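J.: quick check, what structure comes out for this input:
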Amino acid sequence: MRYINYKELRLHHPNCVSIIDCFEINCKLHSNMIYKSSSYSQYKSYHTAKYLISMAPQGSINFASEGFGGRSTDVEINRSSHYIEHIGQGDEVMGDRGFLIKDAIEDRGATLVIPAFKGKRSQIISNERIHIERGINNLRKKFTVLRGPIKVKDMSSGSSNLTFADKIVVVCCCLINAMPSIVPPW
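T.: So this is what the prediction gives:
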């Protein structure tokens, strides 16, 4: 697979402000059945905390949601994290087929770009979206704490709305932004 560089992405999607995806962190099991049921991820087949990450086309992370139980869908996370409120009229957002948020994005006057099931256009969008997956892999590679497992007690919030695990994710995203971009500029 060939990586699309920044200039090519801008050529195909000049109004793209965000490429979104979710990633999950393993959680240690808790004896509380409510925690167990809300954190079990069918996709990963274990208990997780799930985060929505948005990356600018240049490669910097511009949004990180609070953590949600692994059972949460991408649509629920988008709605509950208030990510869509940061999208403006005329903006383009890239996501994968799991992000069924087209109506919410269009209500903001923006466009959701997702790959179709077949065709050359689908391959181009998939190659452009690969940067968010590379960014998430880079986060996990650089910061082993994001590989998990995290303790459930770290998922409970103290005096602020952010949990300890949420704060770790935000700090790791900020540190990644201070490093050279993973998106080739040429």
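
J.: please make it C-alpha for all contacts and neighbour counts, starting now.
T.: OK.

J.: apart from its chain neighbours, what residue comes closest to the residue nearest to the spatial centre of the chain?
T.: Compute the mean C-alpha point of the chain, and by CA atoms, centre = their mean the closest residue is residue 53, 2.6 Å away. Sequence neighbours aside, residue 64 is the residue nearest to residue 53 in space, at 4.7 Å (criterion: CA to CA, 6 or more residues apart in numbering).

J.: contacts only, for the one you found.
T.: 51, 52, 53, 54, 169, 170, 173 (CA atoms under 8 Å, 6 or more residues apart in numbering).

J.: for the first one, give its distance to residue 65.
T.: Translated: residue 51. For residue 51, the distance to residue 65 (CA to CA, to the nearest Å) stands at 6 Å.

J.: among the contacts of residue 64, which ones are in helices?
T.: 169, 170, 173 (DSSP state H).

J.: which residue sits closest to the second one, ignoring its sequence neighbours?
T.: Think residue 170. Among residues not flanking residue 170 along the chain, residue 64 sits closest, at 6.5 Å (CA to CA, 6+ apart).

J.: for comparison, sequence B:
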Amino acid sequence: STSTITFHSFPKQKDLKLKWKTALKIGKEVPKYAFVCSTHFDDSDFIPSSKTSSPAKIRRLKIGVVPSKNLPVRSLDKVFLTPTKEKIIKRAERLKQRRQNKEHCQILFQNDCLPDSTPITDVEELSSSSTQTDVLTQEKTTVLSNEIKTADKEVQVNTFHSDSLFRRSIMDLIRNDEDLVALTGIPSMDKLLKLVNIGEFVIKSLNYNINFSLDILHRIVLVLMKLKLNTSYKCLVVLFGVCKSTCTNYFYETIDLLYLILKPLVLWPSKSSISKNIPKCFINFTSTRVVVDGTETPIEVPKCLSCRIRTYSFYKGKHTIKFMVGISPDGLITFVSDVYGGKASDKHIFVESNILEKCDIGDGVMADKGFLIEEECSRADGTMNTDIARARVHIERAIQRLKIFHVLKNNMPWKCLSKIDKIVYIICGIVNISQPIIGITGF
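T.: Just a heads-up that it's a prediction; the model follows:
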């Protein structure tokens, strides 16, 4: 009670006073008339009242004691548990509570006996009743123990299902191929499962010894949802039931895997295969081997000044990355250059890509005026340019297919640029296995 609380002044000895200040977390000079209440001391720190001669019965401290109770705690001294540790502690508390309930029930059944008012006059009746009670108690205890074990298993199963429920429901949400295309960009479930099978083969061949909480199907869907919809990591964490760090690790690791799978789909075809698949719009340009064009993707503003200079695009008026795409006359993506900063010109990317080394003598390369490969065309060439523009419209359609993946459409995070070359190849590979750019009526 407050009536028993007493106040005590700081000791005059410097070393003892310093101990008091340290215990009470006092960093500045203590005022002359500062006091410490008795709630900060243990009962054993006081001189027994029988040994004091004070008429007011004031509690006095023993010599050399230091405050040890109800001490202030600094914010830096507080222990903050991570969500994982909190889950472990709560799980241990629930397990402890279940065990206590089980022991309590066993004790109740073991103490179960006949009422005191029951008259027992015969030793045989006593023995028989005792035996029946023991059997009944043992049966009840066994039944209760089995029920507790069953309940414990049900709790574990329910916990497992609650953890993995939404992971499965993501695939359950995909009702048809249209839903799959909307979420991932993959044209059909059969092709998604083929990617999964190839991915499993690649992982086995690379001797991966990493244990993943998500199977390869969900990891691939996670990455494709990030590329197709540019879904935030916070949203993916909720959808796939993993923490943010695990989600980002899965994204970057699976990018490497998908790159190994889909890069071979961006294939440079032979001249004979191109001549067999010339569409109507290329009838006047049968020598065309590839149609090239550049595209830009906006990125976050870099912190590095040098990177800002290299990535600023005067054409777009913002920071971008740029790469060149080449398609065959039938609309298949056959070439992807390295990714450059937005400052690089189309001509520079064209020259550095060494695409001409893939061409044979007499092959034609279609490009727009932005590449500035030759001098300004003549009047006759300008008339022909109309037919060329009509033919090369398909490269623009191919680039539009790429931009359906929002990761290439919206501001790309700076951290993703370390994987940008692989991301571009992955998206180009998906476009190549999707519906053809030129329909069957175009041939």
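
J.: show me what residue 177 of structure 1 lines up with in structure 2.
T.: Using TM-score structural alignment, the partner of residue 177 of structure 1 in structure 2 is residue 432.

J.: would you map the helices across structure 2?
T.: Under DSSP H, structure 2 gives helices at 14-23, 83-110, 123-173, 177-184, 189-205, 216-229, 233-240, 244-262, 271-275, 305-311, 346-353, 379-391, 393-403, 420-432.

J.: so the shortest one corresponds to what in structure 1?
T.: Meaning helix 271-275 of structure 2. So helix 271-275 of structure 2 is aligned with nothing, judged by TM-score structural alignment.

J.: before we move on, what about the first one?
T.: Counting by TM-score structural alignment, helix 14-23 of structure 2 falls onto no part of structure 1.

J.: just the buried positions in that helix, please.
T.: 16, 17, 18, 19, 20, 21, 23 (16 or more other CA atoms under 10 Å).

J.: can you list the residues you listed in CSV and add distance to residue 317 of structure 2?
T.: Putting the buried residues of helix 14-23 of structure 2 into CSV (distance: CA to CA, whole Å) gives the following:
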residue, distance to residue 317 of structure 2
16, 69
17, 67
18, 64
19, 65
20, 65
21, 62
23, 61
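
J.: which residues touch the aligned partner of residue 414 of structure 2 in structure 1?
T.: Aligning on TM-score structural alignment places residue 414 of structure 2 opposite residue 152 in structure 1. Applying CA under 8 Å, 6+ apart to residue 152 of structure 1 gives the contacts 27, 28, 29, 30.

J.: so how far is residue 125 of structure 1 from the third one?
T.: Just to be clear, that refers to residue 29 of structure 1. Residue 29 of structure 1 is 37 Å from residue 125 of structure 1, by CA to CA.

J.: neighbour count winner among these two?
T.: Remark: of residue 29 of structure 1 and residue 125, residue 125 carries more neighbours, 21 against 18, as counted by other CA atoms under 10 Å.

J.: from residue 179 of structure 1, how far out is the more buried one?
T.: Distance from residue 125 of structure 1 to residue 179 of structure 1, by CA to CA: 25 Å.

J.: which residue of structure 1 lies farthest from its centroid?
T.: Distance to centre of structure 1, CA atoms, centre = their mean, peaks at residue 31 (28.6 Å).

J.: what do we get in structure 2 for that residue?
T.: Checking TM-score structural alignment: residue 31 of structure 1 goes with residue 303.

J.: from residue 319 of structure 2, how far off is that match?
T.: Taking CA to CA, one finds residue 303 of structure 2 at 12 Å from residue 319 of structure 2.

J.: mind telling me what residue 44 of structure 1 corresponds to in structure 2?
T.: In structure 2, the residue matched to residue 44 of structure 1 (TM-score structural alignment) is residue 316.

J.: can you count the residues close to its match?
T.: 12.

J.: now the strands for structure 1?
T.: With strands called from DSSP state E, structure 1 shows them at 16-26, 40-41, 46-55, 61-64, 68-69, 92-94, 111-113.

J.: so which of the ones you listed is nearest residue 130 of structure 1?
T.: Ranking those by proximity to residue 130 of structure 1 (CA to CA) places strand 16-26 first, at 9.2 Å.

J.: show me what counts as buried in the closest one.
T.: Neighbour-count burial for strand 16-26 of structure 1 flags 16, 17, 18, 19, 20, 21, 22, 23, 24, 25, 26 (criterion: 16+ other CA under 10 Å).

J.: next one: the equivalent of residue 58 of structure 1 over in structure 2 from residue 353 of structure 2, what distance?
T.: Structural alignment (TM-score structural alignment) places residue 58 of structure 1 against residue 330 in structure 2. Applying CA to CA, the value for residue 330 of structure 2 to residue 353 of structure 2 is 22 Å.

J.: since that was my last question, I'll sign off now.
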